[in-house]
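Visitor: here is a sequence together with a model predicted from it:
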Amino acid sequence: MDKFSFLNAAHTAYFADLYDQYLQYPDSVEPSWKAFFQGFDFGLETSNGHAVVEHPESGEPIEMSDSVLKEFRVVKLIDGYRTRGHLFTRTNPVRERRKYSPTLDIQNFDLAESDLETVFNAGGILGIGPATLRQIIKHLEKVYCDSIGIEYMYIRKPEQVKWIQDKLNINENQPAFSAEEKKHILKKLNEAVSFENFLHTKYVGQKRFSLEGGESLIPALDAIIEKAADLGVKDFVMGMAHRGRLSTLTNIFGKSAKDIFTEFDGKDYEQDVFDGDVKYHLGWTSCRKTDSGKEININIAPNPSHLETVGAVVQGITRGKQDRHYKSTDAVLPIIVHGDAAIAGQGIVYEIVQMAQLEGYTTGGTIHIVVNNQVGFTTNYLDGRSSTYCTDVAKVTLSPVLHVNADDAEAVVHAVLFALDWRMTFGRDVFIDLLGYRKYGHNEGDEPRFTQPKLYKAIASHQNPRDIYAEKLKSQGVIDDQYVQKLEDDYKAKLEENLEDSRKEEKTRVTPFMQDEWEGFEHVDENRMMEDVDTSIDIEVLNEVAETISRLPEDKKFLRKIKKLVELRHTMYFENNSLDWSMAELLAYGTLIKEGYYIRMSGQDVERGTFSHRHAVVKVEDSEEEIILLNQIKGASCDTKEGSSCDLKIYNSLLSEYGVVGFDYGYAMASPNCLTIWEAQFGDFSNGAQIMIDQYISAAEDKWKLQNGLVMFLPHGYEGQGAEHSSGRMERYLQLCAKDNMFVADVTTPANMFHLLRRQMKVNYRKPLIVFTPKSLLRHPKVISTREEFAEGTFKPLIDDAAANAEKVTSLVFCTGKFYYDLLERKEELGREDVALVRIEQLFPLPADQIAETIKKYRNAEDVVWAQEEPRNMGAYSHLLLHLEEAKTFRVCSRKFYGSPAAGSSVRFKKRHEKVIESVFDKNAEVTV
């Protein structure tokens, strides 16, 4: 029997369904059918509407009947709406959309007006059964071209596409809210509109970055939080820039309007140590009780003016909470609110999106909401991006995008609830493009008509979303004329009361953020930072950790080099008692784990280390199974909500600095009992994260009273590897140092590194720690310490020259880092007993008292030198001049002033390096290169 004999009207429902499947996933249909449909598509394009296909076995031509042919065309029409319907939606509230062609007119699918009343079985694939073409088009218009346009057909997983299509087909992408739900939406809209109106009249001309034109964000966020709590979400972490932030703080997060008014009045803060930040940068944490009685924790992270920076921090906070409190991504939900110009223009968005499904960074899906003003400051969207939509970055991870008319409040709420269901079902990102407008200029004091006169003429006469929605509810008989007025009057009266109370306050309070995570930690000054900290460890514990990290599982096969390396650890510790840098790191991590702390490390190639020294992760040769020996330490347990073993989590990162540093900073913010480390592949690679360093790492405690214990490892040292592989740019970090904002260290011994890392966790405060780590010193024969120095010592901010006789010393040389060993080698070659080499291990806070005492000790030294391998305008010299009075009299030995950190030529490098070393030991030698 001819397997194609049923290609007639009686079998077109099955036929249409199969063709629809082929259009979406060609490889999912049986091969002969795939060939058949390919032939049909080709024939349809080349034969003036007559499709002639070949039998896949006999090769005989088969001509389609007209009815079957039209079913094909209707399926094509349906596919057209699914794929391109979002281009023809009614989602722009204030101006015409851009025109796209071809349109979805039926003529473009070889269908005619005469076909509109014909019943097509293709309606079955939409869930409406056989239907006329007119009914099918009406259904498609409601689903794909009304107030919500959805992009999803690029998703490659059939079950996800089917889930979306089933959702759309069930409710025609139209919300069905009860009268009470509609009133609640109106209530939240009124809060958004009235709050902005109140600020506009009471604080004329002040910057507030109003939400006007996008007020439906407030009912949207409210709906997400209420529904998510019912689905089991316990914690919300949100990031957003300025626009709409004040309204969100008050109407979603419950921050008192009184506090916001006090901030508008510019009053100082209660704590003198706190500089504070502008009101639309501040964060907030609160416990909210939902309408269904659920208690949830909601956090909005503080943000700098570098708009999208906070997105990375939010992801890190979310992951920290997930890892340490819930062991599940479902319990903590990240929400990031973007601006349209920012999401399209800021590169960190791409970095964050690329993290979404990576093991070390995934948070189980983020809800991204774009408050789309259609303008960035004064730049039109046509000048702000090359992509069709500001959200096109979503396609990188095949995330669905919903474009929504911000004036249609019910559509907005419906879209965000759809997005929430998607995230909770699939654990993947989803994007909402909330298309509205910006009622005033960028900051309310700006004149937008200078650059968008036509747009702002339309905006000036446009109703706000609350009034639009109120009219709709009146027409439905849900409310009467007095309902909205009462809502507005009641809310305004509440704001007036808050305003009056704020005028009675002399100072404003510090904005709380994640105070629950930081209970028991203190804010300290530089005096406390300079105090000695007991970082010793019982030798038996140290022995146990050393034994654990120096034994591979005997039942698995490892590379010969790995076996030798791990055996060398055992020899190094138990036989030779000479421990190198990698042992310092691993023993620090292991002892902290044993004491109940967590460790997280990430960065490019950190598992083995860029210079192949760490090997925290070893792989089984034949299976690539990953073994982390530190996680086999016994007897370590940590206090979490569900209980767990302490461990090391270490991840090779994506090739990102900005996004990853932001993520790890956020992780450390949420996890003060976790030693969180980011390692740069080379020190100056942190340049790519400079915004994070400037806006958060160096300034957050001053701006937001936020502590953070993030550790940054920056490989630094001049070994002739050129400009980009020599300097960690320590001068930049040191320039950012002030009072008590962070630690900066450049240590030279394994024991000092061990105690430095342990000190980071053993104190009851947290400060960022910048460590300039070695490269060549990782295997230098003199860079060793004994296990006793590990067990009994403490961190030394300054290391004196133990071999020097103070009475004989006439030349006192201060230096830091790897350059010490270069100078030591020359001192020993020359037999110079008159030279003392003193290492400054901590550059900030600078051990000024110890330096002064050292100078006094070497009272016969006529020549006091600061020696550095970096050019004069780089390195630590300028820092010493600012923080050490005695430095003004030092003789400086360094390279000359250069724009580039180091020479690319190895010959030139050696020549310059040699000249600096010569000048240290001969004060008459001049550095001329």
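Guide: Okay, I see it.

Visitor: going forward, measure contacts and count neighbours with C-alpha atoms only.
Guide: Fine.

Visitor: which parts of the helix or strand in which residue 544 is found are buried?
Guide: Residue 544 is located in helix 539-549, with elements delineated by DSSP states H and E. Residues 541, 542, 543, 544, 545, 546, 547, 548, 549 are the ones in helix 539-549 that count as buried (16 or more other C-alpha atoms under 10 Å).

Visitor: wait, residue 229 sits on residue 298?
Guide: No: look at residue 229 against residue 298 with C-alpha atoms under 8 Å: they stay out of range, at 10.8 Å.

Visitor: on that earlier part again, what's downstream of the helix holding residue 544, the next helix or strand?
Guide: From helix 539-549 onward toward the C-terminus, using DSSP H and E, the following helix or strand is helix 560-570.

Visitor: for that following helix, packing partners?
Guide: Helix 560-570 is packed against helix 539-549, with contacts defined by 3 or more C-alpha pairs under 8 Å, 6 or more residues apart in numbering; DSSP states H and E.

Visitor: comparison target, given below:
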Amino acid sequence: MDAISGLTIDSFLDGLKSGDGVYIAGLYDRWAEDPASVEPGWASLFAALSSGALPNSALSRPAAAPPLAEARAATLDSIRALMLIRAYRVRGHLEAQLDPLGLRVPKAHPELDPATYGFGPADMDRPIFIDHVLGRETATLREIVAILRETYCGPIGVEFMHIQDPDQKSWIQRRIEGAPWKTAFDAAAKRQILSHLTEAEGFEVFCQRKFVGTKRFGLEGGESLIPALRTAIETAAAGGVVEIAIGMPHRGRLNTLVNVMRKPFAAVFSEFQGTPSNPDDVQGSGDVKYHLGTSTDVEIGGRMVHLSLQPNPSHLEAVDPVVVGKIRAKQDMAGDRRGRRTAMAILMHGDAAFAGQGLVAETLAMSQLIGYRTGGTLHLVVNNQIGFTTVPLHAYSGLYCTDIAKSIQAPILHVNGDDPEAVVFCAKLLTEFRLQFGVDAVLDLVCYRRHGHNESDEPAFTQPLMYKAIRSRKTTRTLYAERLAAEGAVSAAEAAALQERFAAALEEAYEAGKTYKPNKADWLEGRWTGLVPGSDDDETRDADTSVPLETLREVGQAISRVPEGFAVHPKIARQLEAKRAMIETGEGIDWATGEALAFGTLLLEGHSVRLSGEDCQRGTFSQRHAVLIDQETQAEYTPLNHIRPANQPGGQATIEVFNSLLSEAGVLGFEYGYSLADPKALVLWEAQFGDFANGAQVIIDQFVASGETKWLRMSGLVMLLPHGFEGQGPEHSSARLERYLQLCAERNMQVCNLTTPANYFHALRRQLKRNWRKPLIVMTPKSLLRHRLAVSTLAEFGPGSGFRHVIPEIDKLRAGEAVRRVVLCSGKVYYDLLEARRERGIDDIALVRVEQLYPYPRKTIARVLAQYPKAEVVWCQEEPANMGAWCFMDRRLESSLADAGRAGARPRYVGRREAASPATGFYKVHVAEQEALVAEALAA
């Protein structure tokens, strides 16, 4: 006692006397996280109290204690009370009553027991000075414990002490302590919650009765989601949000569509009966109803708010980055780049998916990054306490399914789904937190799944005890209605009348659904107005993508200059000088310069440009340098943003180039979402190496390739995938061209393997100059970035120029009938063939470049082949025979030969033989293979 009772105790006493109890509580918080962060005296005292090194006898209160001893004892009481309070803030959630089924009974935790801190039964009613830490200047230990248990061990479990920002922690403490949800709702608010629950439950019961055995992935057991979601939307609207994008899995989607998004009940019932969701005159394969989305404008509190529910496949969390990317675009279009308060994302998750899917971590990881932040996302986890048939013990390693959210210091509220008022309170609080601090927040709605994974599944096969408890449990609405009747807030008769009126409305909608026909699709409205479904005639009649020469020179001058006094790296300075020379002479324009000209000219025409990817500011191959770094100050300068003053008439739009986090699926999904919201922006994602896109395959398969056909959602997203065999091993050779071609059908996207900077320029500009949008997949070069032959003239960007689907022979050869072979190819291998042919003086083999592989330019290839009526036709590629374009081109080339008057003729393959790995890891072997395929293509 003597070792620590001197200055420390006296200082603590002085602090309490001067009203610094909150400050000392903060000291204790700091010590608990890092003992070295406080003065040694305080550290010794806190350590002794925590470890029990101070015997209770030393802290006893003798009947006739001197004033100083009495004060010291009171001081230690206060410190121990503060320690107990902090323990509840940190660990109280461990004893919260979260499971509505009562199967998961919380264990007792000693750190929540006052006895652990030296308090005994006789201390329970003695006043203790706590200086408003719980909103009270003094309170008895019994009162302190009651407040703490009501706050932290009731229907809400609060995790927030992992947050480092003291303002955020203090805000939550003030809003949560004292269990304010118990008095937060008047009779009218309670009636509204009951009404929302009635609609949620009533819809599910009606569907179960009318469509027996039909899969709908209903919300039974988690109906509290609907009042929570509606509360979050209303709170956001009151806070100034005018646009909300929602992403969710299929469970509860139909309920959300009708009860939140206000999709007509008749429309949903019509779809149950087999009617397509799209009008008859709108093309598309459609999708099952529990994957579909919609959008609508609603009036909330006198404000119009646009709500959109993003369609999503069964890859549950794939929609997460898409939604936040869409919100980022909405904010950018609104000029809300600083506050990011005009638009908000709400993401709903299942418990197993939130814990298990890597895209959750990727989306959370980007939430506060400069290129991806959106002012915070509200996450609602519908925690069924099971994933299909997998119990939590097998589904995640942490204590909660939401533990991943601690990585970004998001507050997490766990709430018992059978306490609707607590649920609504949490939804409101977390939405307000997001609006206040601009960060993510997580609500874990602990509920259950009344049926199996789907309505025809038998869950008792694997969870007999859980489903025994579920079968005997009344519904959330029933329990709440009984509670309100007991309180006198809503009578049983009034609750029954609510139910009857809603059931009657559903019956009426069901009858209307029998003849319901959708009269419009919402895919070409708003900013998409004026765009049309894609044309099938772009091969012969494409958009004008040429640019006046004076405009090209203006852009070229801007990208080759830096501000006075800017310390540019010497190597980059030489590159800028080279660019200036290219523009001045009009010769030798390389790939990166062609790209910059495309970006710059679009900016001058009012189109914004967004490019992101790993190291894309500089470019993986040090070719782009879109953002320059001052070598002395680290200041950034983006030349393309300084072509003209943006704030003057005839100015320019803005380009943003962001080095992304080390993510493929998350970032590609984000950029896809951005492209869905803004059709007037050029949105690009660049893989560091083409094969890195493998990590984003779900986004490519489910959204990029098929989103328009399934969900009527256009995207003009550009994917830049470095591709080419240069002896760098299997990991950095192939962008897996074959995978994209396999996904091609119904003119769903464009796949190009380009060979000239000018054609790349026109391909990029074409994305915005046509009146439709399609994704563009570009196999971008590596060695060709600096290849002496892979250059263009300025005239090839200027008037009269355009995109070339096929580039025919450029050298002077023998007359057409004397050409004995036509070698068709795409990408880098063309230059290997060209150089070898020139070296060998061959003049009877034509080299034809297929620049756009899909949509396949059948007419153009047929025209070119018709010029060589007696020539053998060869397809040459670098990739192994089972990869690359060969399997895709084989039969299509046969059809073009038939069109050219050579029915029955077949192309021959030249290239690497079939292989399991894309490329060899040995440079000498690579060289030998490359020489062999070139030699075979040019053989006599």
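Guide: Everything's here; your move. Keep in mind that this is a model prediction, so the values were computed, not measured.

Visitor: drop the TM-score for these two in here.
Guide: Overlay of the two chains. TM-score (TM-score structural alignment, normalised by the length of the first structure): 0.94; 909 aligned residues with a C-alpha RMSD of 2.4 Å.

Visitor: what is the equivalent residue in the second structure for residue 852 of the first structure?
Guide: In the second structure, the residue paired with residue 852 of the first structure according to TM-score structural alignment is residue 862.

Visitor: what comes up buried for the helix or strand encompassing its match?
Guide: According to DSSP H and E, residue 862 of the second structure maps onto helix 858-866. The neighbour-count check on helix 858-866 of the second structure (16+ other C-alpha under 10 Å) flags 858, 860, 861, 862, 864, 865, 866 as buried.

Visitor: how close does that helix sit to the first structure?
Guide: Comparison of helix 858-866 of the second structure with the first structure after fitting gives an average deviation of 1.2 Å (mean C-alpha distance after the TM-score superposition for the first structure).

Visitor: distance of the residue most central in space within the first structure relative to residue 376 of the first structure?
Guide: Closest to where the C-alpha atoms of the first structure average out (C-alpha atoms, centre = their mean) is residue 312, at 1.4 Å. Separation of residue 312 of the first structure from residue 376 of the first structure (C-alpha to C-alpha, to the nearest Å) stands at 21 Å.

Visitor: identify the residues contacting the helix holding residue 862 of the second structure?
Guide: Residues outside helix 858-866 of the second structure that contact it (C-alpha atoms under 8 Å, 6 or more residues apart in numbering): 539, 805-806, 808, 822, 892-893, 895-897, 899-901.

Visitor: kindly recompute the last result at 7 Å.
Guide: 806, 808, 896, 897, 899, 900 (C-alpha atoms under 7 Å, 6 or more residues apart in numbering).

Visitor: which parts of stretch 879-892 of the first structure are buried?
Guide: Neighbour-count burial for stretch 879-892 of the first structure [16+ other C-alpha under 10 Å]: 879, 880, 883, 884, 887, 890, 891, 892.

Visitor: tell me the secondary structure for residue 445 of the second structure?
Guide: Recorded secondary structure, residue 445 of the second structure: strand (DSSP: H, G, I helix; E, B strand; the rest coil).

Visitor: now do the one 3 residues further on
Guide: For residue 448 of the second structure, the secondary structure call by three-state DSSP comes out as coil.

Visitor: can you pull out the strands in the stretch 101-250 of the second structure?
Guide: Taking DSSP state E, counting those that start in this stretch as the test, the strands found in the stretch 101-250 of the second structure are 127-129, 138-140, 156-159, 243-247.

Visitor: give me the mean deviation of the third one from the first structure.
Guide: The superposed strand 156-159 of the second structure is, by mean C-alpha distance after the TM-score superposition for the first structure, a mean 0.7 Å from where its aligned residues fall in the first structure.

Visitor: what range does that strand cover in the first structure?
Guide: Using TM-score structural alignment, strand 156-159 of the second structure corresponds to residues 148-151 of the first structure.
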